[in-house]
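# sharing a model that was predicted from the sequence below.
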Amino acid sequence: MKPLVSIIIPCYNHSRFIKEALDSIVADTYPNKEIVIIDDGSKDDSVPVIKHWIDNNRDQNVKFTSRENNGFCKTLNELVDQSTGQYIVLLASDDVLINNTISDRVTILKERGKMVLVSDAEVINDSGELLFSSMLTGFHKAIKEKYYTSEGILDEIIFNFSISGAVVIMDRKIFNLIGKYPEDLKAEDLFFYLSSASLNQILFWDKVVSKYRIHSSNTSGVNPELTKTVIKTYKRLFFKIPGFKRKLKLVKRLLGIYYHRFKNNQSF
């Protein structure tokens, strides 16, 4: 039997998009999967939309929790704890899985002996219109070639963090190595990927596996508070970065951030 894959979905005020996200899971033909959803205190109609979908898809293995707002990182940790699959796919409630890739991604992780597999995504807007065919190179201007080596992945995460959307599948054992998502940091994705890359546990598969949706409620752009938490994340992980040269690179990156903030009269 194929190993169980848990698709975990944190939802907050995405009543417009959550049905499409859930339908995309069913469209993937991987035979052994569970869907774990937590609504983090949505103020729109997300909860009734989810309940209606579950009522109409009783053949699906779904766990659904609705509660007051506790924040994104706490929700992620609860989702990981509630899930039971050997492998975990993180799907934001406004994103979409495409191209029927879960089976291939499970096989790659099993055969290559790593714990995290990162892929690419299309970028769409509120209406589902295509903005970029590649999240990595089109949206983030990443150097995709670097993702083919462990050293290149780590360098890209440090200097040009470019991973967005539902592009990761992970072996749940990775959390035994790096711990849970830190609930005092807003850059939980940077923490996860930098921690995993520092342990040489990330692989890259050059395949579009999802659609990453850009809209007004995304956390993106220049955000002074987010910059502060990026600094905090780098400092916290400094001693986990392997190699003296790479530690120097991280120091260089931090100094660059500090200089930019000083130049723009931003407080720390």
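Sure, I can see it. Note that the structure is predicted; figures quoted are calculated from it, not measured.
# can we go C-alpha only for contacts and neighbour counts from here?
Noted.
# what about L194, how many residues nearby?
By the criterion of other Cα atoms under 10 Å, L194 has 26 neighbours.
# kindly apply the preceding question to T84 instead.
16.
# residues in contact with the nearest residue to it once chain neighbours are set aside?
Spatial nearest neighbour of T84, chain neighbours left out: S6 (6.8 Å); criterion: Cα to Cα, 6 or more residues apart in numbering. Contacts for S6 were tallied using Cα atoms under 8 Å, 6 or more residues apart in numbering; they are 33-36, 83-89.
# list buried residues within these.
33-36, 83-85, 87-89 (16 or more other Cα atoms under 10 Å).
# out of these, which are inside helices?
Within the buried ones among the contacts of S6, no residue falls in helices by DSSP state H.
# put together a markdown table for those, with distance to Q201 on each row.
Formatted as a markdown table, those follow (distance: Cα to Cα, whole Å):
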| residue | distance to Q201 |
| --- | --- |
| K33 | 23 |
| E34 | 24 |
| I35 | 25 |
| V36 | 25 |
| S83 | 21 |
| T84 | 21 |
| G85 | 19 |
| Y87 | 14 |
| I88 | 15 |
| V89 | 16 |
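# among these, name the ones in strands.
33-36, 87-89 (DSSP state E).
# what's near enough to touch the residue nearest to I202 when sequence neighbours are not counted?
Among residues not flanking I202 along the chain, V116 sits closest, at 4.7 Å (Cα to Cα, 6+ apart). V116 makes contact with 109, 168-171, 174, 196, 201-203 under the criterion Cα under 8 Å, 6+ apart.
# same question, M135
120-123, 163-164, 212.
# ok, the buried ones among the contacts of S6 vs L130, which is closest?
Of all the buried ones among the contacts of S6, L130 sits closest to V89, with 22.8 Å by Cα to Cα.
# if you count neighbours, what's buried in stretch 3-23?
For stretch 3-23, burial by neighbour count (16+ other Cα under 10 Å) applies to 4-15, 17-19, 21-22.
# looking at the contacts of M135, spot the one nearest F238.
Nearest to F238 among the contacts of M135: I163, at 20.2 Å, using Cα to Cα.
# so who does that closest one touch?
Going by Cα under 8 Å, 6+ apart, the list of residues near I163 reads 135-136.
# and it, how far is that from S83?
23 Å (Cα to Cα, to the nearest Å).
# ok, now L199?
On the measure of Cα to Cα, L199 and S83 end up 24 Å apart.
# would you map the helices across the stretch 151-268 of the chain?
All helices of the stretch 151-268 of the chain, identified by DSSP state H, counting those that start in this stretch, fall at 174-178, 188-198, 224-237, 244-263.
# quick one, what contacts L90?
7-9, 166-169.
# can you redo those residues as a markdown table with distance to V26?
A markdown table is the format used below for the contacts of L90 (distance: Cα to Cα, whole Å):
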| residue | distance to V26 |
| --- | --- |
| I7 | 11 |
| I8 | 14 |
| I9 | 14 |
| A166 | 15 |
| V167 | 17 |
| V168 | 18 |
| I169 | 17 |
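# hold the first one in mind and look at this next one:
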Amino acid sequence: MELNEMSELVSVIVPMYNHARYIQQCLDSVYNEDYPNIELIIIDDGSNDESVEVAKKWRESHQGKFHRFHIETQENQGICKTLNRLVSIAEGEYIVLLASDDYLIKGGIEAKVSALKKNPQWLAVFSDAILIDPDSNIVSHSAIEYYNVNRYALQFTNLMAQQIIMFWTPPMQIMVFKKKAFNPIIGVGLYDETMCFEDRDMCLRLLAKQAYGFIDTRAYAYRVRIRQEVTPGVDTNSKRKDFHIISGKVFSHFSGINNLFLRAQYQSYVDRSKNKIYFYFWRLLMLILRGYYYFQLKYKQHFSQNAKYN
């Protein structure tokens, strides 16, 4: 397909680390996308396998498809610093984050870019995804269903925020951003480089600005690590600590039940070893708030269904 300069440029950014086994499948999916104006940017974060060699060899026979195809390497910096570097050199109006062991589903970029155009208040949009295992076998045809996310709630800004805050953080890989989302004045800023993982902090900042949307389509193949809780190289304790620190950082930007839940989540971590009574109080409050969320969700669903038949 010839490049169509009338379409806004989309930057597909790929943080790569030790994925020589998967990077060709990842890049093939970008090549097979039907969006006509793409730049592809890869930063290898200190891989010690043949990831860089595989990517460069692939570029030799495929780079003509792209507006620009850039590969660079660096010593290991971690995911947040690598993403910020990728964002800083991206030239597109829209940014697609693609993990080097995942792949795009054809048509997904167009669907998400179209949704962002139709909803100017959104700075980012996420979608459903299929889940694949390390051998690329399909684990589930729907991440939404696999993680027991209420699809109905994602249609409403307030319910979606509560669903994400209390139960599930969409992986950043299933999102498309407007480039201005990373502007600290008109957007939410770059990734916090003090964090050991990228998803939740960015997601909550977007929710706080009411600039986050959902489209009900499968646009991405996300590789899950069966029986492995966290990303390789990130220990469970560090992720748990950062998870609660994030809640403490952002709770003041929310109101009502969201503010209360995030505050309780943070305080339960602070008080876990200092004051067991307070710790159990905060945990109980979180349980009550989750129950209240389920009640209002079922109430809304019930009356929505009744309205259809009246």
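On my side now, so go ahead. Here the structure is a predicted model, which is why all the values come from computation and not from measurement.
# picking that back up, just the ones in strands from the buried residues of stretch 3-23 of the first structure, please.
Among the buried residues of stretch 3-23 of the first structure, the residues falling in strands (DSSP E) are 5-11.
# the second structure: which residue goes with G41 of the first structure?
Residue-level alignment of G41 of the first structure against the second structure, with TM-score structural alignment as criterion, gives G46.
# contacts only, for that match.
Taking Cα under 8 Å, 6+ apart, one finds 17, 73-77 in contact with G46 of the second structure.
# among those, who's most crowded?
Neighbour count (other Cα under 10 Å) singles out Y17 as the most crowded of the contacts of G46 of the second structure, with 23 neighbours.
# excluding residues flanking it in the chain, which one is nearest the equivalent of that residue over in the first structure?
Mapped onto the first structure by TM-score structural alignment, Y17 of the second structure lines up with Y12. Closest residue to Y12 of the first structure apart from its sequence neighbours, by Cα to Cα, 6+ apart: S42 at 4.8 Å.
# how far is the host helix or strand of Y292 of the second structure from where the chain is centred?
Per DSSP states H and E: Y292 of the second structure is located in helix 276-309. With Cα atoms, centre = their mean, to the nearest Å as the basis, helix 276-309 of the second structure stands 25 Å off its chain's centre.
# likewise stretch 144-153 of the second structure?
The answer for stretch 144-153 of the second structure is 16 Å, by Cα atoms, centre = their mean.
# what's the end-to-end length of that stretch?
11 Å.
# picking up where we left off before, so the match of Y17 of the second structure touches I37, yeah?
No - with contacts defined as Cα atoms under 8 Å, Y12 of the first structure does not count as touching I37, sitting 10.7 Å away.
# the equivalent of F261 of the second structure over in the first structure and A187 of the first structure, how far apart?
When the first structure is aligned by TM-score structural alignment, F261 of the second structure is paired with K249. Going from K249 of the first structure to A187 of the first structure by Cα to Cα gives 19 Å.
# distance of G46 of the second structure from F243 of the second structure?
G46 of the second structure is 25 Å from F243 of the second structure, by Cα to Cα.
# now R283 of the second structure
15 Å.
# likewise for F182 of the second structure?
With distances taken as Cα to Cα, F182 of the second structure is found 21 Å from F243 of the second structure.
# ok, now S11 of the second structure?
From S11 of the second structure over to F243 of the second structure the distance is 28 Å, taken as Cα to Cα.
# N237 of the second structure now?
On the measure of Cα to Cα, N237 of the second structure and F243 of the second structure end up 10 Å apart.
# out of these two, which sits in the more crowded spot?
F243 (20 against 9).
# got the contact list for that one?
R200.
# the residue nearest to Y12 of the first structure in helix, strand or coil?
At S42 of the first structure, secondary structure determined by DSSP: H, G, I helix; E, B strand; the rest coil is coil.
# can you show me the strands along the stretch 1-150 of the second structure?
Assigned strands in the stretch 1-150 of the second structure, in chain order: 10-16, 38-45, 68-74, 94-97, 103-104, 124-132, 138-140 (criterion: DSSP state E, counting those that start in this stretch).
# which stretch of the first structure lines up against the last one?
Strand 138-140 of the second structure corresponds to residues 130-132 in the first structure, going by TM-score structural alignment.
# also the fifth one?
In the comparison with the first structure, strand 103-104 of the second structure aligns to the range 96-97 (TM-score structural alignment).
# coming back round to it: which one in the second structure is aligned with the residue nearest to I202 of the first structure?
Aligned against the second structure by TM-score structural alignment, V116 of the first structure finds its counterpart in A124.
# now the residue nearest to the spatial centre of the second structure: closest residue in space, sequence neighbours ignored.
Nearest to the mean C-alpha position of the second structure, by Cα atoms, centre = their mean, lies M172 at 1.4 Å. Nearest non-adjacent residue to M172 of the second structure, counting by Cα to Cα, 6+ apart: D199, 5.3 Å away.
# and the gap between whichever residue in the first structure pairs up with that neighbour and G128 of the first structure?
Counting by TM-score structural alignment, D199 of the second structure lines up with D189 in the first structure. With distances taken as Cα to Cα, D189 of the first structure is found 24 Å from G128 of the first structure.
# ok, now N99 of the first structure?
In this view, N99 of the first structure and G128 of the first structure are 16 Å apart by Cα to Cα.
# what's the average distance of the longest strand belonging to the first structure to the second structure?
In terms of residue count, the longest strand belonging to the first structure (DSSP E) is strand 202-213. Averaged over the aligned pairs, strand 202-213 of the first structure sits 0.6 Å from the second structure after superposition, using mean Cα distance after the TM-score superposition for the first structure.
# roughly how far is that strand from the heart of the chain?
The answer for strand 202-213 of the first structure is 11 Å, by Cα atoms, centre = their mean.
# give the aligned range of that strand in the second structure.
Here strand 202-213 of the first structure aligns to the second structure at residues 212-223, judged by TM-score structural alignment.
# isn't I71 of the second structure up against I42?
Yes - between I71 of the second structure and I42 there is a contact at 4.7 Å, judged by Cα under 8 Å.
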